Structure formats: C-alpha cells, structure tokens
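J.: Sequence plus predicted model, see below.
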Amino acid sequence: RKDLKLIITSATIDTSKFAQAFQDAPVIEVSGRMYPVEVRYRPIDPVLEEKGETTYVDEVVACVEALQNERRFEDILIFLPTEQDIRETCERLGKRCSGLVLPLFARLSAGNQRLVFNPAPEQKIIVATNIAETSLTIPGIKYVIDAGLARILEYNPRSQTTGLPIKPVSKSSAEQRKGRCGRVQDGICIRLYSREDFAERPLYTTPEILRSNLAGVILRMLALNLGLITSFPFIDRPHPKNIRDGIEILRDLGALIRDESETEAEHYKLTDIGRTMSQFPLDPRVSRMIIEAKKEGCVNEIAVIAAALSIQDPRERPYDKIDQAAAAHAQFAHPESDFLTYLQIWNRYSDILEKMQSQSKLRKFCRDHFLSYRRMVEWRDIYHQILEISSGKNIIYKNRKSVKIEIDQTISDKIHRSILSGYLSNIARKKEKNFYTAAKSRDVMLYPGSGLFNKGGDWIVASEISLTSRVFARNAANIKSEWLEELGRDHCRYTWWAAHWEKNRGQVVALEKVILFGLTIVEQRTVAYERINPEEAKKIFIREALVMGEVGRKLPFLTHNLSLWEKIKTMEDKLRKRGIAVDEETVARLYEQRLPLISDIRSLQKLIRDKGSDDFLRLREEDFIAEDPDPQDLNQYPDHIKIGSAALACRYRFEPGLAQDGVTVSVPLGLLSRAASENIEKHLPSLLQEKVFYMLKSLPKNVRQKLPPLVQIAKIFSKRETIAENSLPMALSKYLLHEYQLTVPVNSWALDKLPPHLNIRYSVIDDQGSEVTNSRNIGELQKELIEQVHRTSLDAYRGQWEKNNITGWNFGRLPENIELMGKHGLAGYAYPALQATDGVINLRLFSNPQESAINHLQGVAALYDIRFAEKLKQLKKNIAPGGGLKIQVANIGNPKQLEQSIMDRVKKDFFYQPWRSPEEFINHANAIDTKILSYGQQVITAIAPVIKSFTDAYDLLQKLMQKNRTNNPVLKFLKTTLMELHGLIPINFPALYSFDRLRDLPRYCKALSIRAERGSLNLAATESKLQDVAIYAKQHQKIVDNTAPMASAEKKNKTDELYWMIEEYKVSLFAQELKTPYPVSPKRLNQLIREIENIIY
C-alpha cells in the first residue's frame, strides 16, 4: 500500500537515529503533564561497599526511614535489579518501617501484581524491577528511590550463553524512572549513585539487536529474501561475530548452507529444513525440533513442549508462599526430564479442562497448583497454532481440545531425540554430581530448580544455558549418548589410530574416536579401516595378514608361499646369516602387484573365485631368495640327527638374546638317557668348530700368540678328535698339550662365557610331542627328569626294599643297584644303602650312586658301633688323657674333642667299610675284634710326641710374648707364629694325619720354635725369609682355589705334596740343623708347581 503509515512509539527511543534510518521521518513528541521533580544524589561509599559493610539494600532502607522521619508518607516506588534484592528489601522494610510494602516483578502472580494498583489506607512502598519503568504506570507515586541498576539481557556468541548481568541503566532509563514520581504532584527522586556517575552513563540502553542471538533474525531475513546480511541497513549494525554466530547456529540446525552459485563467501541460502523452520514464528531451535518430531512421529508431544518454551514459565512462586508452590509443583516433576514435566502439567490441566469445562474451576485448579491461568491459556493457544502451521492448514478452530499425552519409554525417546535436534549444541557431559562440561568446553551446573538436580545422568541436553550467579543449564533432560552421532553426524569430528589387521574379523580395522562440539561421544570403537583409507588398509592387509600369515582361514596359496619362505629363512637360521631370504617389504610388493584395492578375507576369496584359481598369488622359491647360500655350508646343519634307529628333529633360530637362539634338538623322554650318552655335537660339525674357536679365543693373549690361526686349529680339531659328551674341555686341553705342548687346565676354560647359541638346546618332548622342559645342559636335564621318574618309580619299590631301625645285618646281600621299571620300560636305577640318621640306622633306596656310597659307609660304621659298643667304651677310658698330659692337651683345645678325634680315627680305619653282604660284615668284625683296643693305643703312642712338641713350642711362644710385650712388631710376629702352630696341629689332628705325617709334626714344631726365637732377636732377617715362603704359600692357595671338586686324584695328591714341601722349605730356611728328609729348594718347589699346573684335570 502506498498510503501505509507506520507509527513507532517509545518513551526511551533514540528519535534522531530512527528518523534518519527512515529517510528523515517526522518526529512527533507528545509530552504528558509533568510536575517538578527534585533529584537527590546519595551515592554509596565505594570503599564500604567493597568491604561488604554496606549495600544498596541498606541504603534503600535508610532512605525510606529518612523520608518517614521527615513526615513524608506519600507512596514510594523503589527500583532494584533482582528478585532476591526485592524480597530482602521487602522483608527488612516490613520490620523497620510503617506502611504497606509490596513487591513487583515479572514472575509475580497476576493477583499480587494487581495489589500495587489498588488504593490503600496507608502509605504504599512498592519495590520493583525495571518492569515499573515503562511497562506499568503506577498511580500516586510521590517518591522514587533508584539504585540505578538493572538486569540487562546479553548474549555471548563465543560461549553461546544468554546472561542477565546486573549493569548500570542508561540516562534515558534513569530519567524514565525519575518521571514516575512527577505525574500527579511534585516529586522527589533519590539516586543511589553520584551526579558524576550519571553524567558518564550512555544516553540510551544498548539496542537489543546488538546483544541478542541473531539466529532467528537471520532466518527471517533469508526467508524474506532481504539480501546479504552483512549489507542490510540495520539501524544499529550487529557486530560481525554476532552475525557469524547466528549463521553457525543455523548451520548446526541444518537450516542453511553456503550458496555456491554466488562468488561472495557471505552468501547463504535456506535448506528445505530452513524453509520449513522459517514458517514457524518461533525460536529456530524450537522450530527445528518440531520438524524432527514429524520424522519421529511425535508432533503432538513436541508441540506441547515447543509452546511451553515459547512463553513465560506458567509455574508461579508467590513471594509469601514459596514453599507451598514448590510442593505443588513437585507433583508434576519428572526425575528424568524437565520437558516431560511440562507434559505432566499439560496432562493434568487437560484432564481438568475436559472434565470440568468451567472457567472458574480451571482458575481454582491453577490457583491450587500455583499455575498462571493466563499463561496456561496462552500455552494452549500457541500449541494449537503450532499444530496448524505444522499441518499446513491455515484454519482456526473455535473449539480446540487439548489431547492428553501418554508417555512410555518409546515415545520418551522420540521426544528427546526431537528436542536434541534443536538443542544439539546444548548437550553436556557429567563431571561430578550436578556439574557438567557442555559443548564447546563450557562448564555448567544443573539449575537447582530442575527435576534432575542431584539425579542427572551422564549426558543431558538443556533448552537454555544462561549466566546469572553462575552458568546454569535450565530445562534439562537425560539423554542417551548413542543418539548424538546420528543427529550430529555433520558436526562430528572423527579421529582414527592404531590401524591393524584383526584376524578374528578377517579385515583391517582401526580405533575410532568421535567428538561432537568438543565433547567425546565415542571414546573408542573398532571400525573397518577400508572406508577411511583404502590404500593404507590394503598395505596393512598385505603386511600383517598375508606376509605374516595371520589369517583365520586356510588359504592354499598362502600355505604354499609361507612354506617356501620359511624354508629360505631356515637357511639363514642355520648359517646364522641374514640376507639370504628376502625381507617382508619385498614379499609385500609381490602381493601388491597382484592384488587390487582389497583389505579383507571375504573380498580376497571372492577375487580368487572370480579368477578361477589362486595361481596368480602363488610365488616361486626364487621369489624368496635374495642371495644364494653355499650348499656345502648348509650340509653342515642337518634337519635330523640319527640316534640308533631314532631321528631327533633339529630346529634352528638366529635370534641372539632369545632363549631359543641356536639349534634346538627335540629328544623324546624315553631317549633322554641315550642322547645324554651320545656325542650330539659330532653330528653338527660347524657348530662344534665354532664352539672350539670361541673357546680358543677366550684364552689369554700371551697364550694365543703361541698358537697358529685359531680357525685352523678349530677346523682340524673338530674333524680329528673323538669327543665324549660333556668332555670337550678335557679333549681340547689334551689336544693342545699333545700338538703344541701347551698346558691349559680343564677348569680354566670359561664355558659359561661362551655365546649361548654354541651350546645345543635340548627340548624334551612327551608322547604327544609337547615340550616337557628344556635346557642347554643335557646332564642337568637328565638329572632333573630322571629324578622325577625315580620319584615316581621309587615309590613302587620302597615297600619291598626299605627297612627301619636296623641293629644288625639281618637282611641279606645288598646289590649295588636295582633296575626301576616304568611305563616306558627301564626308567633308571635305584641304589640301596644303609643310612644312619641321629643314631638310627635305616635301609633306604637312593637315586644317586655317589650319595648312596657315602651313606652306606656311614651306615656300616654305625652297625659296627652297635656291635662293638662295649669295646668302644673301654677304648674311651683308655684314651682319656690324665695328669700333665691333660694340661698339655688343653693348650691345643678341648680334651673331649681330642678323645673324639682318636675315636674317629679308630672308626675311620676299622669301621668305614663298603661291605654289601653279611659275610663280609661278620668276617671283618671278627678280624678287628682283638685289634680295636691295641690300635687305639697305637694312635695314642703316635700322637704323644706331637702333643709334647706342641706344648714345648706353645710355652716358648708364651714366654717370648711376655718378654716382648712392649715390642709391637715382635709381638705381632709371635702371635702370627702362634696361629700357624694351631693351624698345623688342630685339636682333631689324630683323625687328620697318617702315621707317617704324625712322625713329622714334632720336627715342624721344633723348627717353628727355632724360628720364633731367632725372629724375636733378628726380626728383619726372619721376615725377609718369610716373604720367600709367602710366595709359595700364595701359589699353593691359588691352586687349591682353582681345583675343581671332581679334579683327578693325581692333582689332589700333588697339591697336598706341595703343602708339605713348603713346610720342609720352612725347616730348611729357619732350622737347617734339623735336616729335611729330601732336598728342598725354590727350584724344586717351582718344578712341583709347574707339574701341578700341567695336570689339565
């Protein structure tokens, strides 16, 4: 219409800006009658306010008291920013001031709001928010008290939260407040801020379009084809970031996309969803969930919720009945969803409406349940409008009925999926109790008034995230996380890692994480990698499935290829050399050349079927060879070793550091003893040659220099020498002595320092071919397993052979050993023997012949102890030293120990016999019956000179030590000599030494005495000679330390001979006058030492 006129009215409008925006439109000012208003500035002390010692509520109360003290009892209007401030002020004024105190704010019930307009017989004091600034005109106001503050709606595009911060009002708002007290008479306006503060405030309140969510504005503009948003002539142009935020919200909702037909980036166009959303005069988020409800089949339910979200909350909370209202509202609360709470209110209201059909009864229901009747009517109207628009029919029904909604789990899920489609960016994940992390890293708290408070689930969605005292999630509901990806797939960010072949699934998979608006909605799940990266999936399939042979199904071509490759790799293991077989990358390339883009077994099998066979995937032996090995070298490493008619399998591994490195020979349990007696190494000449080389290499450098090239020696030795099992060190020592006149003691070979692979690894297997145990020492392996077999087999023989508490030979002849028969035949041998334990003699079966022999000697001796018990008592009386001899013995040690040593000597020489038959036992007993006592006397006769010579030396040393008690060097020398005397003749010497050696001991004691006397007079000369002795004593000790327990008798005897030759050397050095039985000199000592060193074992 060309004659259309648009009239814009406002009390606080910036008229010049609007006039300019509409081609200098005329401005008509209509001023009402105003009476003079006195303005009083009463600013709050900022220091006291900062400390919390005063607040604007305190100042308001003080102002009212001051006015009443001045006898000013006309009506007062007080402006405060929040409901809480109003409640606190009303409570304090009611206690301290006269008059009728009334609150006024938007959420106050209509009945309570009407009270401010009713005449009152006394002064009215109205405490209001900025609702009384322009929305309502209250008559009869004489005084205004203005805190100068208000909650101002602000939208933060960065966090997408709506806040109501308390801010200073503009000058125009302050003037509008002042004008409320000059309508009917002169007025007084008291401002709780300074004149300077007022002067610095902006003239007008910031336009709402600059502090609002622009999504709805942008949607409407695009629907009306108003052109580019950025170039639209807004009266107040929004900030670009607010426009970008509005566009982002609409894109999140699927309402618009970039217009690719336009060259400018700011061009957008509506999607089908966006065009449908624009038909609803609602918030875009609400419109979006209505569209989703059509898809879900719950339009009626969502229409109810959408209408509720489009009006002010119908639940009222009267100032003086807060607790009653809360109790009434709790009847409707749903523990899982505040949106379902709306539906429960709707259902109760619909029941009453249908049953009563009476306005008065409806109003009573609303009053009883603290619901606003006016808002409930508004709710129904908007609900029907939504259904009309949604159905596409522009029909207005006069008799609209509210349909009761049945809610079950299925419809509940549909409802919340629909809500989620509109408020997807308002999802949140629980951190703890009522605290959540919302989309885009916002920290929010469930609103205490929510039905979910203290009961919220792991995931929620809220229709509002707003900032007041903190960021609250209001109107919330529990949701299922599995809904999020489906609804927000276009906004999800996917990351993949750990792509790998999954044998059980038969495909290449990866782990996937899904993030929506910064929140992880899927922490980790397994997905097919082919759809993500088919090229890389193929490579993984080839590398991990085909090359490694890790497939769950039998593929003939793969079995063929792996067998060929394993054959070539076995050559490497045998020769301990890499580079013969091709590497994994080479095999992978061979498959890549033959396969299309596939990464799973099912596709591979289909490909083989399509081609008619798997020949195209079968590789040749030469495909796996990188370098041809020498056939002669390979022949040195057999796959089987013959032991009689049996063939022992050999497995080779070239994996230094692993337990299986080297060659493993599989030995059936029944062939273990046979294998232990064989020289297995002779069947592996290259291994033996390498082992000998390393043994030679371990020799000291000065020894190696005397030999030809070690490789040459190892090669010749390995071919020529016949080596018994476990005697390689002995054979090699003999070989070096014979061929090169080089002495290498057997125990000097450092076999434990050889590389592990040079010792054969023996794997003992059972009848099923499973490994029982393994070791690189077949002797220990045999001992371990034979002991196990023996323990089993011995149990069957013990009852037959073993006897307890034996006191005489009443059990016949004892064999050296008995055969133990097991389930596989001969399981080994047991060795019967007598055993004496704590004075009790038993007949026992032993599994070790050495242990049996030792125990049997002791057992036979114990039987003789019983037989000759009386004789032994008599012997003990005869040998007990008395008088002066007892005193002399005390210098050596305990006389009782000496007695026992003499007894032990007699028993050792007479009783410790290896007899196996009763005849042998009895015949020997008869032979020694008359000799025991006389033999004891012989021992006493032999030791008497020793005791006397010891005593003489001991007394001399005591005398010399007393004499030289202040001469520390001499005293130290004498003490060392005394220790040597005790070492030469210990208390058990009768049992230690032969009769020949006993005869030498007095001479050694005499020589020691002479050395002590001369040393006390000329210590330097004596110690000089002792240094010569010490050289040989140390060499003797070194030989002792290096002699193995199982060393030959020859070596042990020679070592003992060296000890006594050193004693004779002492005689020749310090007491030449005593003579020696044979010539002794350093030359002879060195010769004997060399002889011992040349004994290789």
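T.: All right, it came through fine. From a predicted model like this one, the values you see are computed outputs, not experimental measurements. Residues are numbered from 1 along each chain as shown.
J.: make it CA atoms for all contacts and neighbour counts henceforth
T.: Fine.
J.: helix or strand right after the biggest strand by length in the chain?
T.: Scanning the chain for the longest strand, with DSSP state E as the assignment, gives strand 825-837. For strand 825-837, the succeeding helix or strand toward the C-terminus, using DSSP states H and E, is strand 840-846.
J.: Centre of the chain to that next one, how far?
T.: 56 Å (C-alpha atoms, centre = their mean, to the nearest Å).
J.: What of stretch 272-281?
T.: On C-alpha atoms, centre = their mean, the centre of stretch 272-281 falls 52 Å from the chain's centre.
J.: residues in contact with it?
T.: The contact list for stretch 272-281 (C-alpha atoms under 8 Å, 6 or more residues apart in numbering) reads 219-220, 223, 254-256, 284, 287-288, 291, 386, 389.
J.: Please identify which of those is nearest to W809.
T.: The closest of those to W809 turns out to be G254 (C-alpha to C-alpha; 107.6 Å).
J.: and here's the other structure:
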Amino acid sequence: YEQITLFGLIVVGRRPVHYGPIDPVVSRELFIREGLVRGEIQSRAKCLTANQKLLEQLDELEAKARRRDILADEETLYAFYDARLPAEIHQTATFDSWYKVNSQKDPQLLIMREEDVLAREASEVTAAHYPDTLHLGDLALALSYHFEPNHPRDGVTLRVPAPLLPALPAERLEWLVPGLIEAKCIALVRNLPKALRKNFVPVPDFVKAALQRIEFGQGSLPQALGRELLRMTGARVSDEAWAEAAQQVENHLKMNLEVVDGQGKFLGEGRDLAELTARFAEASQAALAVPQTAKSQQPVEAKVFAAVAEKTQQNIAGLSMTVYPALVEENGTVKEGRFSTAAEAEFQHRRALQRLLMQQLAEPAKFLRGKLPGLTELGLMYRELGRIDALVEDILLASLDTCVLEGEDSLPRDGAGLAALAERKRGSWTEHAERLARLTLEVLKLWHGLQKRFKGKIDLAQAVALNDIKLQLSNLVYPGFVRETPAQWFKELPRFLKAIELRLEKLPSQVQKDRVWSSELGGLWAQYQNRLNKHTQEGKRDPQLELYRWWLEEYRVSLFAQQLGTKVPISDKRLSKQWSQVEP
C-alpha cells in the first residue's frame, strides 16, 4: 500500500499498489506458491485444470492407501513451476498472456506428469484392491475414499439409494474392499479377549496366512476368518466374541453408507445398516411409490383390478433397480405399492388379497358376521382387548387365508384370477370360519381364566415367574392376534395356554427352578425380539425366525408341562441349532 502527502497533509492514506515492480523476486515466489500451487488465482490456463485433476487423483490414491507419503509436498510442486516459469512473470495477466502464446508451440507446457509429483510409487493401490464401484447383482454402486481420522466419512463410503437399503447384504458390507481386508482382520483379532488372542500371535502373520485360503466376500467375514484360525491352531472363537470384537473396530474399517433419495439427493449417512434402514423407511417407500395418477389414487376393487407384475425395473437415483409391485392393505382399503424385497411384497400382497376376498364374497361375509358361533361369548371375552366387530373381521380374514389362499402355488395377481379362485373355494368358507370362531373362543376362555390368576395379592417369591408369564401371554393373545398368528400355530394356542396353567399350579413348589428357567427364557426371547426388530427394519421375512419364535413356545411346554407333549422334539440344543439357521 502507498500513502500520498502534500506539504505534510495526508491526501491518500492507504492505496493498494502493484508489488511486482517493487520486489519482483518475492512477488514471483508468492505468485507461484499462492497462485499456482495453492490455486488462489483465477485463470483459464489448461495446465492448471489438468494439474488440479492429477493432484485430486493422487489425493484419492492416498485416501485409498491411508498414507500421506504418495503425493509430493508443496516444495516439489513449487520447484516444478519455478524451473519452467520466466523470471519476469509475477502476476496473472502476464502469466495468461505468456501461456497462451507458448502453449500453442508446446501443448504439454506446465502440465505435470505423475513422476513429477509422486513422492513414491503406489503400486499397492490398484483398481482390484480399491475399486470405484461395488457390484450387487446387476447394480453397480459408487464407492469413494476419505483419509482423515475422526472425520465422519473416514474410510470407504458406499452411495446407496434409500430403497436399496433393505436389500443390502449386511455380510458383504463387512468385507469392505480387498485393499482394507487385511487391516480389518488384524483389528478383529486384536480386539478378541487376551485368552483367545494369545493363540494367534503374531497376529499379522496368522491373518495373512488365513486370508490366502479365504474367498473374498463370501459369507460372514468373522466366521470365515474363525474357520481358518481354528484349522491352523485348534482354537475356536465364538460368534459372541467376534461380535464384541467387531463393535470395537475403528470406524474407518466399517463401511460408511451415504443414503440418497430417488433423485440422488443426499439424505444422511452412517455405518449401522439396520439403523439407516429404519431411519429412511419412509424415504424408501416414497422413492418406490407408484407414480401418482387419477387411476393410481383410486382404491383397488376386487372384481376389476388389473394385473400386477411380480417384478419390474424402476429408475432410482440414476440406477435401474428391480422392484416388486404388490397390492397393499391400508386401513381397510387396498392400493398398489412397490417394495424392495420379494418377501415383503409377497407378505403385503397376501394380506391385501384377504381384504379383496371379503369384497368378492360380500354375501356370505354378511351372513357370517351375524351367525358365527359364540358371538356373544366372544364379545365378552374379547372386550378387554377390543371390539367384537374387529375380532369378527379378523376371524373372517384369517379363515379366508386358510380356506382360499393356503396351498396355492402362486397368489392371484389380477381380478379374474382372484374371482376364479374365490368361486372355486367359496363353498367351504363357512365351515372354515365357524371352526376358527370356536377355536378362538376356546383360546379366549383359557386366556381369560389365566388373567384372573394375576388379580389379588401377589407372592413376591413368584414375581419373576409371573412377569415372564404376563410377557408370554401378551405375545400370544393381543388385539389382532387371530389374523397375525400363523394358522398352523394358532391351533396350538390352547395347548400353550394349558401349559401356563400347569406351570402356575407347580410354581409354589418349584420357585427356584422356575426362576432359573425364566431367566433363560427371557434371554432367548430378547434375542428373538432384537432380531425380529432388525428384520422388520430391513424388510425381511424369514420363515426360520418365525419357526424359532414358535419353537420357543414348544420349549416352554417341555420345561413346564411335559405331560402335554410337544409338536416337535425340542431342547435347548435344538433351539440353538434352529437359531443358527436364522438370517442375520
């Protein structure tokens, strides 16, 4: 800056002046260091764009390799420009003029090559080890890398449209990318309890040997690693120990998921697939929603609904995704929806067809609503749970499922198919509905009798058992239980309730034994409930988990009322084996 005075009077106090002519040496250094190396100038010179692109590529190499020794430092970049730039250039205008003329003679003028800016060769960073996409079926999802400890995106990030979250294989995400798998496995083993970890020392050597025999991306990473370590040492690591070790792994060794909506707009990110699936469930359904037209907003009618495809392609966030159309029941009306998993689509379609069959068979439905056996008693027994008309509706819908839909190789997907099926089986519906109503009354009578046992003074010694029984009952008989309980298990409810009666009769003489069993059953139920919640968030429908849930009831019968017998041979070992069949 300069100051101008006239006879000691300040005329201009602070005016910027060009520093180049004042100190051309320092000005040139500043121009190169701040302008060219750090990109602080506005210039259209193609060398600066090309060099910036090269540096970004090399910066990504460092992010992938998680090292800061690949790209040369600023002094090397400064030296590159210093050696090639004329001494008189120290401002943008002069630089642009000089470059425009001379780059016509030499198109590669001031354009850096990799060897100019690499501090070392990065041969370990290959496309195979650090891919830019993750292939899941026909989809290719973008991967990006970031190296900044404690940053939310540190590590590898997968860009995922919200509707694809439920279909993402959680086990595949454990493997990250080939270039990071060794570091992750070392971290997993080092996080094991010392008593286990000492079998695998030195850890890097054991991990390297194990990985040579493991096929990348197949199954569960901890289980695959555990099998090889067991083969090498004879030391077995339990699933629980691996799970605890995985929780302690640093964030950059867990896949980060960037979630986007149907248009590719950023919604959020995180490393917990189940939590993200739950958080963006609404966004997922919004992206899958059938395009709104006057026709699509009309409720689906039983006799006239058009064919619903089993699967179709939909463009979501620039990806052509396979989605599964199905009919959906909402508050008693049916409309068309789309789902990211075939299992969820099948479940929703079946429930919607039950509702449409009520429309298709309106006359017999009207008759049954007033003529079901035991209506008065049903109303009395159910009044603590809800209204009799809701119970009757559930009985009719559930009986339609067992009478009409059960046993069909494939569910009807158009009005004509549904009408033909309803006509073929309508003759036996009344019998099914009446049988289910009588069974429901039997269940409610047993349930009502058990409820009386909880009234009055409670023996504190029996409190643990009584709390366990109350929880069990609340998951057997509740508003809507007739329709929600699978038909093959609904008929077993009287036996399960009678087993509770026998348990209560024996309780005073075996309080301590009952307390031990209650503790075991509480843990098994919590395990089931946690997995069910996870599956619900992910849109999974696992028949093995449903079977496990009802085997828990059979296990209770085997503990407390052996004389009633069980539907299947059951024991804690059989339960554990069944749990191993459940989807993660």
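T.: Structure's in. What do you need? The structure displayed is predicted, hence computed values, not measured ones.
J.: Please list the residues outside the longest strand of the first structure that contact it.
T.: With contact meaning C-alpha under 8 Å, 6+ apart, strand 825-837 of the first structure is reached by 786, 789-790, 793-794, 801, 814-821, 841-849, 852-853, 855-860, 862.
J.: Tell me which of the residues you listed fall in strands.
T.: Among the contacts of strand 825-837 of the first structure, the ones falling in strands (DSSP E) are 818-821, 841-846.
J.: Mind giving me the ChimeraX select for these, buried ones only?
T.: Buried members of those, defined by 16 or more other C-alpha atoms under 10 Å, are picked up in ChimeraX with:
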select :820,821,841,842,843,844,845,846
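J.: would you turn the ones in strands among the contacts of strand 825-837 of the first structure into TSV with distance to L699 of the first structure?
T.: Output for those, formatted as TSV (distance: C-alpha to C-alpha, whole Å):
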residue	distance to L699 of the first structure
I818	45
E819	44
L820	45
M821	46
I841	51
N842	50
L843	49
R844	46
L845	44
F846	41
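J.: For the ones in strands among the contacts of strand 825-837 of the first structure, which two are the farthest from each other?
T.: M821 and I841 (27.3 Å).
J.: picking that back up, what subset of the contacts of stretch 272-281 of the first structure is buried?
T.: Applying 16+ other C-alpha under 10 Å to the contacts of stretch 272-281 of the first structure flags 219-220, 223, 254-256, 284, 287-288, 291, 386 as buried.
J.: Sitting in strands, which of the residues you listed do you find?
T.: Under the assignment DSSP E, these contribute L256 to strands.
J.: so can I have TSV of the buried ones among the contacts of stretch 272-281 of the first structure showing distance to Y1032 of the first structure?
T.: Below are those laid out as TSV (distance: C-alpha to C-alpha, whole Å):
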residue	distance to Y1032 of the first structure
L219	110
R220	114
A223	115
G254	102
A255	105
L256	105
P284	107
S287	109
R288	106
I291	108
I386	117
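J.: I922 of the first structure: which of the buried ones among the contacts of stretch 272-281 of the first structure is nearest?
T.: G254 (114.3 Å).
J.: Please pull up the equivalent of that closest one in the second structure.
T.: Aligned counterpart of G254 of the first structure in the second structure: none (TM-score structural alignment).
J.: do the one 10 residues further on as well
T.: Residue-level alignment of E264 of the first structure against the second structure, with TM-score structural alignment as criterion, gives no partner residue.
J.: And the helix or strand V11 of the second structure falls within, how far out from the chain middle?
T.: Using DSSP H and E, V11 of the second structure sits within strand 9-15. Its chain's average C-alpha position is 67 Å from that of strand 9-15 of the second structure, according to C-alpha atoms, centre = their mean.
J.: now stretch 289-299 of the second structure
T.: With C-alpha atoms, centre = their mean, you get 28 Å for stretch 289-299 of the second structure.
J.: Please, where are all the helices along the stretch 401-550 of the second structure?
T.: 415-425, 429-452, 463-474, 481-484, 487-490, 493-506, 511-538, 543-560 (DSSP state H, counting those that start in this stretch).
J.: typed the wrong thing, it's the stretch 1-150 of the second structure
T.: Under DSSP H, counting those that start in this stretch, the stretch 1-150 of the second structure gives helices at 24-30, 46-65, 74-84, 92-105, 114-117.
J.: Out of these, flag the one nearest D459 of the second structure.
T.: Nearest of the helices of the stretch 1-150 of the second structure (C-alpha to C-alpha): helix 46-65, 63.7 Å.
J.: residues of that closest one that come out buried?
T.: 46-48, 51-52, 54-55, 58-65.
J.: follow-up on the earlier one: packing partners of the strand holding V11 of the second structure?
T.: In terms of contacts (3 or more C-alpha pairs under 8 Å, 6 or more residues apart in numbering; DSSP states H and E), strand 9-15 of the second structure is packed against strand 2-6.
J.: So what touches the strand it packs on?
T.: Applying C-alpha under 8 Å, 6+ apart, the contact partners of strand 2-6 of the second structure are 10-17.
J.: what range in the second structure matches the strand or helix carrying S466 of the first structure?
T.: Assigned by DSSP H and E, S466 of the first structure belongs to strand 459-467. On the second structure, no counterpart of strand 459-467 of the first structure exists by TM-score structural alignment.
J.: Can you name the next helix or strand after that strand?
T.: strand 471-478.
J.: hmm, back to that, now, the most widely separated pair of the contacts of stretch 272-281 of the first structure?
T.: Pairwise distances across those peak at 21.9 Å for L256 and I386 (criterion: C-alpha to C-alpha).
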